[in-house]
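**Q** quick one: sequence and predicted model below, then my questions.
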Amino acid sequence: MPAVQRSDGSSDGIGTVAQGSGDRSRIVVTGKGGVGKTTLAALLARTLARRGQTVLAVDADAQMNLAWALGMPPSEAAAIVPLSDNADYVEEKTGARPGSGWGMLLRLNPQADDAVERFSVRAPDGVRLLVMGSLHQAAAGCLCPENTLLAGAMAAIALRPGELILMDTQAGLEHFGRALARGFGQALVVTDPSFNGVSVALRTAHLAADLGIPTVHLVVNRVRGPKDVDRVEGYLHGADAGTRPAFASRHLLPEDERVLVAEPAVDGLLDGMVSPFGAAVSDLADSLALIARGVG
């Protein structure tokens, strides 16, 4: 099913593109759990890498399954230590060891610009993968060393030159605060055709815009046909017109049993398998690459 793109201000939730300063080669993939974000992020990363892009994939989802989706050998994927779990590195950069009584010693702006070189791993097709780990949510505005380190690493990642960065994360973008706005220029808000999925997508799109991400796309996954498209349109129309987010584009990804056959890795969708889902993601990759180059 081909991607549908609009920027004409029509009333189905597709509006004008918000303006901002984020680098559009930095892309965050977000949405409700279980809608296919990680599979999409992995397939985009490897597709773009095969086209000659230097791709850094960042796993900031609590499930941390991106290594498997990218097609890394299970033993290598299981051996990855998330950045937030590397106690020595956390202490080195923040001055406080996780779980310790750190008092006033915590450095609030740690310089973590070496995180990718020191802790990323190579995935198939030359994709570089950095697993961030889970944010601690014990209290609002938590200043624990792990969260402080991840915020510093996120800020450093956003400033890396010459790379296309894809970050897979959960729907709660607020956990990253303004770190996303410092450099990420595109957000893919992924949903399925369900009411819950679209509701989360609408809230997430608002949050992405509030954080300063200038270009927000809606990606509807597992579309079975026109009825699903109409259902999503209805949910979008049902949103309050005054608060309806402005999506830069909308992309429809078809339901495809080959995705289930191929999981957890996306290799089968890249090599030797004719896949409507893979073809639609390839079209999406074209669109994202053009925008990243300032053409779209």
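**A** That came through fine.

**Q** for the rest of this, base every contact and every neighbour count on C-alpha atoms.
**A** Noted.

**Q** which residue packs closest to M72, ignoring adjacent ones?
**A** In space, and not counting its chain neighbours, M72 is closest to A123: 5.8 Å by CA to CA, 6 or more residues apart in numbering.

**Q** got another, please set it beside the one above:
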Amino acid sequence: MRIAFVGKGGSGKTTLSALFTRHLARSGAPVLAIDGDINQHLAEALGQDDGPLGAPPLGAHVGEIKDFLRGTNPRVPSAAAMIKTTPPGRGSRLLTLLGDDELHTRHVRRVGDVPLMVTGEFDESDLGVSCYHSKLGGVELYLNHLVDGPGEYVVVDMTAGADAFASGLFTRFDMTFLVAEPTRKGVSVYRQYRDHAREFGIRIAVIGNKVTGEDDLLFLKEHVGDDLLTHLVHSPWVRSAEQGRDQGGLDTLEPHNAHALNVLREAVDARPRDWATHHRHAVEFHLRNARAWADEATGLDLAAQVDPDFVPGPAALA
């Protein structure tokens, strides 16, 4: 299952991404965390010390990722002919979660019990030249070519706010958790995301965060309604972790917040994978990009990259 955490900057989405990923890893489930936020703080939230992570960022190796994933697909003759939305077809190299392959070996590093990939920071060389979403191309390509199975999880900490809609990446997930503080600014991002997501049938569930009392909870219920899945209360455990002090592991997390993590997993596990919809969205956004800019940029008709006889899912691995 692919899970995205989105929300207003400062809402706590990175903290929630890290907590949920650690919760899954602690249960023994196969899980991969991906930092897709411009601020790149997920490793720290997972417990990384001040030393370098040592994982080459996906954003700096998009060309190599394309060359690897295109495999022997005759519709994609070169990495230069492939864009981030190019969907897999017969001959493409498909991935299994944390498989023994070149991409995972190069880009995954462990932080505690959690395997992590990062997109890379927006650095000085990018200023005035490119947008951050170009770095997210590696994540979109990865998810397009991933065949994950039941009980396997990919958790992505996404860019803040409605900026997550700047690419088709938002359609690559089985569940999108929107982290909302009980404030007008917090719920305004929810409304933006809800309205955009409805166009494509994307389900979102809201996690109230930093709730301090009944008034906060009533505010969220009034503005979010049935989309409110659960909430977390103010957490001394989280504050201690953010200050670099030993919290004693997830088993000492406040009982209410630990229960909220269980609710999140139950919601994810109850969501069936719809391979046909995933593939339809991938093709739709590929054709949008082809018409908007990519045909002209590559000098090719990129609609021809869509393999009408390709059926995504576990059967494709055979």
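**A** Right, received. Where do you want to start? Quantities reported herein were computed from a predicted structural model and do not represent experimental measurements.

**Q** give me the number of residues near L127 of structure 2?
**A** Close neighbours of L127 of structure 2, defined as other CA atoms under 10 Å, add up to 10.

**Q** which of the three states applies to L19 of structure 2?
**A** Assigned with DSSP: H, G, I helix; E, B strand; the rest coil, L19 of structure 2 falls in the helix class.

**Q** got it, and S188 of structure 2?
**A** Of the three states, S188 of structure 2 takes helix under three-state DSSP.

**Q** aligned counterpart of it in structure 1, please.
**A** Alignment note (TM-score structural alignment): S188 of structure 2 maps to S199 of structure 1.

**Q** distance check, the nearest residue to that match once chain neighbours are set aside against T38 of structure 1.
**A** Spatially, and ignoring its direct neighbours in sequence, S199 of structure 1 is nearest to Y235 (7.9 Å; CA to CA, 6+ apart). Separation of Y235 of structure 1 from T38 of structure 1 (CA to CA, to the nearest Å): 24 Å.

**Q** ok, which stretches of the stretch 51-200 of structure 2 are helices?
**A** With helices called from DSSP state H, counting those that start in this stretch, the stretch 51-200 of structure 2 shows them at 62-70, 102-107, 137-144, 184-199.

**Q** ok, and which of these has the densest surroundings?
**A** Comparing the helices of the stretch 51-200 of structure 2 by mean neighbour count (mean count of other CA atoms under 10 Å), helix 137-144 comes out on top with a mean of 22.

**Q** who does it touch, helix- and strand-wise?
**A** Under the contact criterion of 3 or more CA pairs under 8 Å, 6 or more residues apart in numbering; DSSP states H and E, helix 137-144 of structure 2 touches helix 62-70.

**Q** mind listing what's buried along stretch 252-259 of structure 2?
**A** Using 16 or more other CA atoms under 10 Å as the test for burial, stretch 252-259 of structure 2 gives 253-254, 257-258.

**Q** between those, which is nearest F68 of structure 2?
**A** Among those, A258 lies closest to F68 of structure 2 (CA to CA), at 39.8 Å.

**Q** any idea how far the aligned residue in structure 1 for that closest one is from S25 of structure 1?
**A** A258 of structure 2 maps onto A279 in structure 1, with residues paired by TM-score structural alignment. With distances taken as CA to CA, A279 of structure 1 is found 21 Å from S25 of structure 1.

**Q** what number of residues lie near whichever residue in structure 1 pairs up with D148 of structure 2?
**A** Aligning on TM-score structural alignment places D148 of structure 2 opposite R160 in structure 1. Using other CA under 10 Å, R160 of structure 1 has 15 neighbouring residues.

**Q** with I291 of structure 1 instead?
**A** Neighbour count of I291 of structure 1, defined by other CA under 10 Å: 17.

**Q** quick one: map it onto structure 2.
**A** Match for I291 of structure 1 (TM-score structural alignment): A270.

**Q** how near is that match to L264 of structure 2?
**A** From A270 of structure 2 across to L264 of structure 2, the span is 10 Å (CA to CA).

**Q** now do K66 of structure 2
**A** Distance, K66 of structure 2 to L264 of structure 2, by CA to CA: 33 Å.

**Q** and G7 of structure 2, by the same measure?
**A** For G7 of structure 2, the distance to L264 of structure 2 (CA to CA) stands at 16 Å.

**Q** and the two? which has more neighbours close in?
**A** Neighbours per residue, other CA under 10 Å: of G7 of structure 2 and L264, the larger number sits with G7, 30 against 17.

**Q** who touches the equivalent of the more buried one over in structure 1 in this structure?
**A** Counting by TM-score structural alignment, G7 of structure 2 corresponds to G31 in structure 1. G31 of structure 1 is in contact with 37, 169-171, 189-191, 197, 200-201, 204, counting by CA atoms under 8 Å, 6 or more residues apart in numbering.

**Q** next: R107 of structure 1.
**A** R107 of structure 1 sits next to 93-95, 148 when contact means CA under 8 Å, 6+ apart.
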